[in-house]
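S.K.: dropping a prediction and its sequence here:
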Amino acid sequence: MRPILDPHSRKHTGKSTNKRARLSSAFTRPSPLALSRDLHLFGIMLQAALPLKDALENLSHTSTNQTLQSTYAHMLAQMRSGASLQVAIAPFAHVFSPLGVALIQAGAESGNLPQILSALSSYFDQIAKTRASFLKALLYPIFVCVSIVIAFVVIAMFVIPNFAELFASFDVELPFSTRSLLAISWAMNELWWVWVGLLGVLALVLLLAQKSQILNENLKRMGFGIILRAPLVGKLLVYRDLWGYFLGFSYLYNAHIEFDKALPIALLSLQIPPVQKSIASVSDRISKGEALDRAFGACGYIDSSLRSFLATAQSSGELGEILGLCANYCQSMYEQQISRMLALIEPLSTIAIALVVGWLAFGIFLPIWELGSINL
């Protein structure tokens, strides 16, 4: 069995390299749902003994996603010029994901490509469903937070300055809530150029991060390091990442991919740098001969239930079934975290709105009430 090609490989030469680079940069990654549908159809056509090139040609005409249409057409052109499927799909890790490219390459190498495509279709379908549930969980709090921020900015910039002149005529010590509102209003009106400058610097950093892989990785590592410590959200992201890892690992194992090749390929499904680094160390320990349960037990992101499952796999030898069980467990825990977030979002949002409204009310009206300008 030949080594599986690295989906990130850039070892191409001549005009082919430039052409692929231009083509790759012109694409945006399609949705998981579009990938799921196309890969499912791809697998059905291959199971029906349709030649690989004919299947790609059909997909290049029937796919509903323009990025995928162009991808299939490019792959077909490469294969007609003599390239293998493994070589033709290698530049498109940004389309099919690194794990998807590695799995397709492994399936083509091992001869069970239809089964791999079916498994990938199920994987991307689950990704689409979990992404939809995650966005649904975040939609309401994001809407509430944005509404509160917009309302506060409008009040601070256009309403509070009118009260500032009135408060200055009182010649008395103002309460802390009023002083804090006046300070924020002054900062927003008089130091607006600072805020614009900060936004410009942030935009510049993000632009540089897109062009610099090192800076992008460092920013991602710092951001995820903070987010993973947050209650609920941290566990939610970890379980989502582990779900993809164990699911991809189980597909590879059940597709009879060699174990030492399946370990690094499964790592490609991990998106959070700290989790990826931790699981990579686990893979190194396993490749050196350490028992599966002991290697994963040293990972801080693996909870006691997963350790128990893996210990059972070590003793029973039913690794394929246990990996699927681990994937189902992580998915279940991920969905539980989303349910907990949804249960807390409404009361926390109500409390946040009440605190902001109370701060504005006390800050604006308390000095007036204390002076007896309004009879209650």
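M.R.: Now that the structure is in, tell me what you want to look at.

S.K.: from now on I want contacts and neighbour counts done on CA atoms only, so please keep to that.
M.R.: Noted.

S.K.: report all helices and strands that the helix or strand containing residue 276 contacts.
M.R.: Using DSSP states H and E, residue 276 falls within helix 273-287. Helix 273-287 is packed against helix 213-227, helix 259-267, helix 292-297, with contacts defined by 3 or more C-alpha pairs under 8 Å, 6 or more residues apart in numbering; DSSP states H and E.

S.K.: at 10 Å instead, please
M.R.: helix 213-227, helix 233-254, helix 259-267, helix 292-297 (3 or more C-alpha pairs under 10 Å, 6 or more residues apart in numbering; DSSP states H and E).

S.K.: so which of the ones you listed comes closest to residue 60?
M.R.: When the helices and strands packed on helix 273-287 are compared for distance to residue 60 using C-alpha to C-alpha, the nearest one is helix 233-254, at 26.2 Å.

S.K.: how about the closest one, which residues are buried there?
M.R.: Buried positions in helix 233-254, judged by neighbour count with 16 or more other C-alpha atoms under 10 Å: 234-254.

S.K.: so the longest helix belonging to the chain versus helix 233-254, what angle?
M.R.: The single longest helix within the chain, with elements called by DSSP state H, is helix 319-370. Put simply, helix 319-370 runs at 160 degrees to helix 233-254, going by axes from the mean of the first three to the mean of the last three C-alpha atoms, to 10 degrees.

S.K.: then this one, side by side with the first:
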Amino acid sequence: MKYFIVTVLSKGKKSEYGFYAEHKKEAQYLAKIKFTGMVLKAVESSPPLEDQFKKFKETFLSNIKKRKLKQDSLIAAIRQLAVMANAGISIHDSLHEITEATTDKTLQIVLGTMAEDINAGHSLSKSASKFTYELGTLSIAMIELGEKTGNMADALHKLADMLEEIRRNIIKFKKAMAYPRNVMIAMAVAFTILISYVVPQFKAIFEQLHAELPLPTKILLFLEHLFNTYGLYVLGAIVVFIFVFRYMLDHNREFRYKWHQFLLKTYLIKNIIMFATLNRFTLVFSELVRAGIPIAEALETSTAMIDSLPLQEKLLTVRTTVERGGSLHAGLVETKLFENMIIQMVSAGESSGQLDAMMQKVMEYYKMRFDAIIDGLSEAVEPIMLFLIAGMVILLALGIFLPMWSMGNAVNGRK
């Protein structure tokens, strides 16, 4: 949105008003509706400092408060919308009915706004794109597919199936992580109690020794001092860091890109992100190709729904290759993301004219790989969990007992 200063002539007097609009004509139109008189001109300008501060405040607060829709509510709404669209009910009336029926406040706001946008002449995909955070990129891509193919009901049914599959994977992920998470929480609580209440009891003894303490003991005493003296400040700093981190992640593309790069280099997380992304990419792309959408256009839509910026950047090169007259499998080779087996399958699909069927097989392969990672997640996390537990136990044991052994040796030496 740009800021325009519009000059209005009313009762022989010129007045200037500020408007946010996409372009000059829209600003003039808004002024004409709001004020009586003749609109003389509209000039693009910088917003006043108060408006800039207000906009920043609203953006920051909305970033903190905003939340995604509950998956159950979203899937149910999409199912209802698909059934109504199949019955011939208009999208506007369907959205209005679902908005009235749902008890989810966030869903009411999203669907209500979309209904108003459609009533104003906007497309469903354009209206839905305003709520990318709430609906998710997959929903936007499938709505666009419905508009391009002219079969919105079928696209919405497929979207609901995909969201249910994603929901099942999330549930499996949470179940796999439940035991390691509970163990680590218990260890963290025990470690905090020991640092806060047990270590101080030994601190007085260690101070009486007036001797050089071993490194593990120094680390324990430092943590004890940090927890008991600056605990609230540390907690406050963590909260502020989380808010700033989230704001930068949502509003700074360069920061988000580097964060995604870091995740793609992190043990275990990189495989989850990689195969989840390739699974969703091939899923949407195969549906688009099967619906008869041109390959270049299908690549654009399926790439736009990818959350990981580095992976999105690599997959965008495939579209460039295809637009220049290259083959799809040649573009996939350039990304270095796909295995040789996959490249051969795509090449065979292009040669035989059965690319849609072959992409379906590729999608099933990546789904299988992703499911295998989720199923083996608990076993993969166990070594990390054991390493952290062993580290905490060794630190506590050496930190407390090494000075005690030194005292015992000193007493025996004097005897």
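M.R.: Good, I have the coordinates. Computed from a predicted structure; not experimentally measured.

S.K.: TM-score of the superposed pair?
M.R.: TM-score of the superposed chains, computed with TM-score structural alignment, normalised by the length of structure 1, equals 0.82; 357 aligned residues with a C-alpha RMSD of 3.2 Å.

S.K.: returning to that earlier point: where in structure 2 does the helix holding residue 276 of structure 1 fall?
M.R.: Using TM-score structural alignment, helix 273-287 of structure 1 corresponds to residues 309-323 of structure 2.

S.K.: average offset of the helix holding residue 276 of structure 1 relative to structure 2?
M.R.: Comparison of helix 273-287 of structure 1 with structure 2 after fitting gives an average deviation of 1.3 Å (mean C-alpha distance after the TM-score superposition for structure 1).

S.K.: quick one, strands of the stretch 1-150 of structure 2?
M.R.: Shown for the stretch 1-150 of structure 2, the strands assigned by DSSP state E, counting those that start in this stretch span residues 2-10, 13-21, 38-44.

S.K.: point out the most buried one among those.
M.R.: strand 2-10 (a mean of 19; mean count of other C-alpha atoms under 10 Å).

S.K.: tell me how far that one lies from the chain's centre.
M.R.: Chain-centre distance of strand 2-10 of structure 2: 39 Å, with C-alpha atoms, centre = their mean, to the nearest Å.

S.K.: same question for stretch 23-30 of structure 2.
M.R.: On C-alpha atoms, centre = their mean, the centre of stretch 23-30 of structure 2 falls 35 Å from that of its chain.

S.K.: touching it from outside, list them.
M.R.: 1-8, 17-21, 31-32, 38-44 (C-alpha atoms under 10 Å, 6 or more residues apart in numbering).

S.K.: with adjacent residues omitted, what lies nearest to the residue most central in space within structure 1?
M.R.: In structure 1, the C-alpha nearest the mean C-alpha coordinate belongs to residue 271, at 6.4 Å (C-alpha atoms, centre = their mean). Leaving aside its chain neighbours, residue 271 of structure 1 sits nearest to residue 241 (6.6 Å; criterion: C-alpha to C-alpha, 6 or more residues apart in numbering).

S.K.: looks like residue 209 of structure 2 contacts residue 407 (just checking).
M.R.: Yes. Counting by C-alpha atoms under 10 Å, residue 209 of structure 2 does reach residue 407; the two are 8.1 Å apart.

S.K.: higher neighbour count, these two?
M.R.: residue 407 (15 against 12; other C-alpha atoms under 10 Å).

S.K.: so how far is residue 364 of structure 1 from the corresponding residue of structure 1 for that one?
M.R.: By TM-score structural alignment, residue 407 of structure 2 lines up with residue 371 in structure 1. When distance is defined by C-alpha to C-alpha, to the nearest Å, residue 371 of structure 1 is 13 Å away from residue 364 of structure 1.

S.K.: any idea how many residues pack against residue 212 of structure 1?
M.R.: For residue 212 of structure 1, using other C-alpha under 10 Å, the count is 11.

S.K.: and it, how far is that from residue 40 of structure 1?
M.R.: In terms of C-alpha to C-alpha, residue 212 of structure 1 sits 36 Å off from residue 40 of structure 1.
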